[in-house]
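J.: Sequence and predicted structure below; questions after.
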Amino acid sequence: MPVPRLVTLLSDFGLSDVYVGVMKGVIAQINPTLTVIDLSHEIPPQNIAAGQFCLMSAYPYFPDGTVHIAVVDPGVGGNRRAVAIEFANAFLVCPDNGLFSGILSHTPVVAAIALTNREYWRTPTPSKTFHGRDIFASVGAHLASGVPFTELGQKIAPETLVPLPISEYSLTDTGILGCIQYVDRFGNLITNIPAHLVDGKNWFVKAAGLSIPGNKTYSNTPDGSAIALLGSHGCVEIAVSKGNAQSQLQIKLGDAVQIVLH
């Protein structure tokens, strides 16, 4: 018997309803020995961009063979495909709406499948509103239990996967232009600018008419002061020491930021 793979779950379902628990119940019905780890269920509703960022951020920290089930699915019940993607060291089961774009920007696809084999769905007539239960959780559990990837459905060309546009940073004569790509629960503003571009240099951030000093840590910044630092995601972040940068600075997702090197 194949060794069961680890399973992760990511969604925008929250925890006040039963949706996450039901998905885990479907997984347990198929294989109660699987280990299931919750990445997050607090992705803002229908926010595919936030989901892809969190999935990309978590992906490197799991063992080879992990099956990631991700459901942020505003197009549920429509024409969007349900897919599974094989990478060199993991699998992803999700809607074909760009949730995988962050991972694809760093990791080549080995193979992709449209989930057309209803044998591995929970029911051949899934709900129009809950594919997380009826398709993704079920397929992910079967895959993690040893069902061959190629049995899940029809092979599709990786280049036909629907991309999510991801804003790119750009270099200028004086620094780097980028934007806010994610806001965490602390209100920290995570940019799309890689930290390695400024590490060891003198720099500050300009955003929303503010100049925010860089190369700081929380420990050497007065409470309530804005700082720019090299975050654990590997990107430049804007924060407020013991405060909420999003609300205090009135900077939001997608807003432009500029790093000035000096």
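T.: Ah, there it is. Only a predicted model underlies this, so the values are computations on that prediction, with no experimental measurement involved. Residues are numbered from 1 along each chain as shown.
J.: only C-alpha atoms for contact and neighbour calcs from this point on.
T.: OK.
J.: Now do whichever strand in the chain runs longest: which elements does it pack against?
T.: Assignment by DSSP state E gives strand 175-183 as the longest strand of the chain. Using 3 or more CA pairs under 8 Å, 6 or more residues apart in numbering; DSSP states H and E, the elements in contact with strand 175-183 are helix 48-58, strand 170-171, strand 189-194, strand 256-261.
J.: Pick the most deeply packed of these.
T.: Per residue and on average, the most neighbours among the helices and strands packed on strand 175-183 fall to strand 189-194, with a mean of 24 (mean count of other CA atoms under 10 Å).
J.: now that one against strand 256-261, angle please.
T.: Interaxial angle, strand 189-194 versus strand 256-261 (axes from the mean of the first three to the mean of the last three CA atoms, to 10 degrees): 60 degrees.
J.: What is the burial count for Ser247?
T.: 12 (other CA atoms under 10 Å).
J.: Kindly reformat the helices and strands packed on strand 175-183 as JSON lines containing distance to Ala112.
T.: Putting those into JSON lines (distance: least, CA to CA, whole Å) gives the following:
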{"stretch": "helix 48-58", "distance to Ala112": "17"}
{"stretch": "strand 170-171", "distance to Ala112": "31"}
{"stretch": "strand 189-194", "distance to Ala112": "27"}
{"stretch": "strand 256-261", "distance to Ala112": "34"}
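J.: Among those, which comes closest to Val83?
T.: helix 48-58 (15.0 Å; CA to CA).
J.: so how far is the closest one from its chain's centroid?
T.: 1 Å (CA atoms, centre = their mean, to the nearest Å).
J.: helices or strands up against the helix or strand that it is followed by?
T.: The first helix or strand that comes after helix 48-58 along the chain, using DSSP states H and E, is strand 66-71. With contacts taken as 3+ CA pairs under 8 Å, 6+ apart, strand 66-71 sits against strand 7-11, strand 90-95, helix 137-144.
J.: Could you point out which of these sits nearest Gly178?
T.: strand 7-11 (26.5 Å).
J.: Walking through the stretch 151-262 of the chain, point out its helices one by one.
T.: 245-249 (DSSP state H, counting those that start in this stretch).
J.: Which residue, other than its chain neighbours, is closest to Asn244?
T.: Leaving out its chain neighbours, the residue that sits closest to Asn244 by CA to CA, 6 or more residues apart in numbering is Gly187, at 4.6 Å.
J.: Roughly how far does Phe53 sit from Asn31?
T.: Per CA to CA, to the nearest Å, Phe53 is found 29 Å from Asn31.
J.: now do Asn97
T.: Taking CA to CA, one finds Asn97 at 28 Å from Asn31.
J.: circling back: so the longest strand of the chain versus strand 189-194, what angle?
T.: 130 degrees.
J.: For strand 175-183, give me every contacting residue.
T.: Residues from elsewhere that reach strand 175-183 (CA atoms under 8 Å, 6 or more residues apart in numbering): 49-50, 53, 167-171, 189-193, 246, 252-261.
J.: another one to put next to it:
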Amino acid sequence: MAIITLTTDFGQKDHFVGAVKGAIFSEIENVNIVDISHYISPFHLHEAAYIIKNAYKSFPKGSIHVIGVDSELNPENKHIAVYLDGHYFICADNGIISMLTSEVRPEKIVEINIHDRFTSNFPVLDVFVKVAGHIARGGTLEVIGKPITETKELTGIRPVTSNQSSQIIGNVIYIDNYGNVITNIDRKLFEEVGRGRDFIIQARTVKFDKIHRNYSDAINFDAPPEKREEDGKRIALWNSSNCLELAIYKSNLTTVGGASSLFGLDFRDTITVIFTPKL
């Protein structure tokens, strides 16, 4: 049975998600449709890229991932189908796929060229669903598009080093449901540049000198509950994606707030890691 995932900025208020699912069921007899997220911020390419990057690997090889974010066809926003890491991705060539291709080389990319068969202005519903159906039935990508070798790159997804590798300058690329701030600084780069040196992480007026593996690692559970520093505890950690994350322990956006609001951080804001020179 084919597995098709959906990642969009459609939300759930309108008919879009239901219509796309209906079209998939009409196109493919036996299919399992999985919603990854329909709450991507409108046209937010970095959000979409981060979410699909961290979700697709949990699915079986051969899964088909439809990404409906900024998908309207125009001369600067072509449609592509990509075979990468044993998975298929159908999306616009707007940079979303570059967060995946920066780590895994795609085996095949085609620019979709079947648009003359459709008259609507809802490409996820018609073009993307038709391509997904073709792939699910064992069709090759060359039938629905012409091979290409490059896709657009998202800016701001890679941090930079400066001052003779004494600093890493990164950016906020995602803010999750808890208000936690995820950066584009990954553990591999941090360890390569840091080489075991002491460091300070600076984000506006907030500073950290330790990075934890888990949220609860920042709490001293040897102390009696009434003496523990828990509420509002500031934490830097390596999250499940091995990205540097700044968080508040057990944050609640409806009451005390989260790291994004309490630290005054938003998408693209700068996060700097300063390493102490070894004597």
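T.: Received it, and whenever you're ready, just let me know what you need. Computed from a predicted structure; not experimentally measured.
J.: related to what we said a few turns ago, can you tell which of the helices and strands packed on strand 175-183 of the first structure is closest to Val22 of the first structure?
T.: Shortest distance between Val22 of the first structure and these, using CA to CA, is found for helix 48-58: 20.1 Å.
J.: Count the neighbours of His106 of the first structure for me.
T.: Neighbour count for His106 of the first structure, taken as other CA under 10 Å: 9.
J.: now do the one 10 residues further on
T.: Using other CA under 10 Å as the criterion, Thr116 of the first structure is surrounded by 17 other residues.
J.: do Ala90 of the first structure as well
T.: Ala90 of the first structure, neighbours per other CA under 10 Å, totals 19.
J.: ditto for Lys130 of the second structure
T.: 19.
J.: so what's it up against?
T.: Lys130 of the second structure neighbours (CA under 8 Å, 6+ apart): Glu27.
J.: any idea what it aligns with in the first structure?
T.: Under the alignment defined by TM-score structural alignment, Lys130 of the second structure corresponds to Ser138 in the first structure.
J.: same thing with Leu84 of the second structure?
T.: Match for Leu84 of the second structure (TM-score structural alignment): Phe87.
J.: How much space separates the closest residue to Ala256 of the first structure other than its chain neighbours from Val198 of the first structure?
T.: Once flanking residues are discounted, Ala256 of the first structure sits nearest to Cys179: 4.2 Å by CA to CA, 6+ apart. Remark: distance between Cys179 of the first structure and Val198 of the first structure (CA to CA) = 15 Å.
J.: can you check Pro32 of the first structure too?
T.: Distance from Pro32 of the first structure to Val198 of the first structure, by CA to CA: 47 Å.
J.: Neighbour count for those two, which is higher?
T.: Val198 (22 against 13).
J.: Tell me which residues touch that one, please.
T.: Contacts of Val198 of the first structure (CA under 8 Å, 6+ apart): Leu261.
J.: Quick one: distance of stretch 96-105 of the first structure to the chain centre.
T.: 8 Å.
J.: how long is it end to end?
T.: So stretch 96-105 of the first structure: terminal residues 15 Å apart, CA to CA.
J.: For that stretch, which outside residues touch it?
T.: 48-49, 51-53, 55-56, 59, 70, 72-73, 80-83, 92, 161-164, 166.
J.: The match of Leu84 of the second structure - how many residues pack around it?
T.: By other CA under 10 Å, neighbour count at Phe87 of the first structure equals 18.
J.: tell me the contacts of it?
T.: Contacts of Phe87 of the first structure (CA under 8 Å, 6+ apart): Thr107, Pro108, Val109, Val110, Ala111.
J.: which position in the second structure aligns with the last one?
T.: So that's Ala111 of the first structure. Match for Ala111 of the first structure (TM-score structural alignment): Lys108.
J.: Distance check, the residue lying closest to that match once chain neighbours are set aside against Gly179 of the second structure.
T.: Among residues not flanking Lys108 of the second structure along the chain, Tyr83 sits closest, at 5.1 Å (CA to CA, 6+ apart). Separation of Tyr83 of the second structure from Gly179 of the second structure (CA to CA) stands at 33 Å.
J.: Tell me which of these two has more neighbours.
T.: Using other CA under 10 Å, the more surrounded residue of Tyr83 of the second structure and Gly179 is Gly179, with 22 against 18.
J.: doesn't Leu262 make contact with the more buried one?
T.: No: with contact defined as CA atoms under 8 Å, Gly179 of the second structure and Leu262 do not form a contacting pair (9.2 Å).
J.: So the residue nearest to Thr123 of the first structure when sequence neighbours are not counted, which state does it fall into?
T.: Nearest non-adjacent residue to Thr123 of the first structure, counting by CA to CA, 6+ apart: Asp134, 6.2 Å away. Assigned state for Asp134 of the first structure: helix (three-state reduction, DSSP: H, G, I helix; E, B strand; the rest coil).
J.: Identify all contacting residues around stretch 28-40 of the second structure.
T.: 1-12, 17, 21, 25, 47-48, 52, 55, 69, 133, 136.
J.: hang on, the earlier thing: so what's the residue nearest to Lys108 of the second structure up against?
T.: So Tyr83 of the second structure contacts Phe89, Pro106, Glu107, Lys108, Ile109 (CA under 8 Å, 6+ apart).
J.: Now with 6 Å, please.
T.: By CA atoms under 6 Å, 6 or more residues apart in numbering, Tyr83 of the second structure lies in contact with Pro106, Glu107, Lys108.
J.: Just among those, which is most surrounded?
T.: Pro106 (19 neighbours).
J.: residues of stretch 20-31 of the second structure that come out buried?
T.: Of all the residues in stretch 20-31 of the second structure, those buried under the rule 16 or more other CA atoms under 10 Å are Val20, Lys21, Ala23, Ile24, Phe25, Glu27, Ile28.
J.: and it, which stretch of the first structure?
T.: Using TM-score structural alignment, stretch 20-31 of the second structure lines up with residues 23-34 of the first structure.
J.: what's the matching residue for Ile168 of the second structure over in the first structure?
T.: So, by TM-score structural alignment, Ile168 of the second structure is matched to Ile176.
J.: Identify the residue spatially nearest to that match, adjacent ones excluded.
T.: Take Ile176 of the first structure and drop its neighbours on the chain: the residue closest to it by CA to CA, 6+ apart is Ile259, 5.0 Å away.
J.: correct me, but that neighbour touches Ala207?
T.: No: counting by CA atoms under 6 Å, Ile259 of the first structure does not reach Ala207; the two are 8.8 Å apart.
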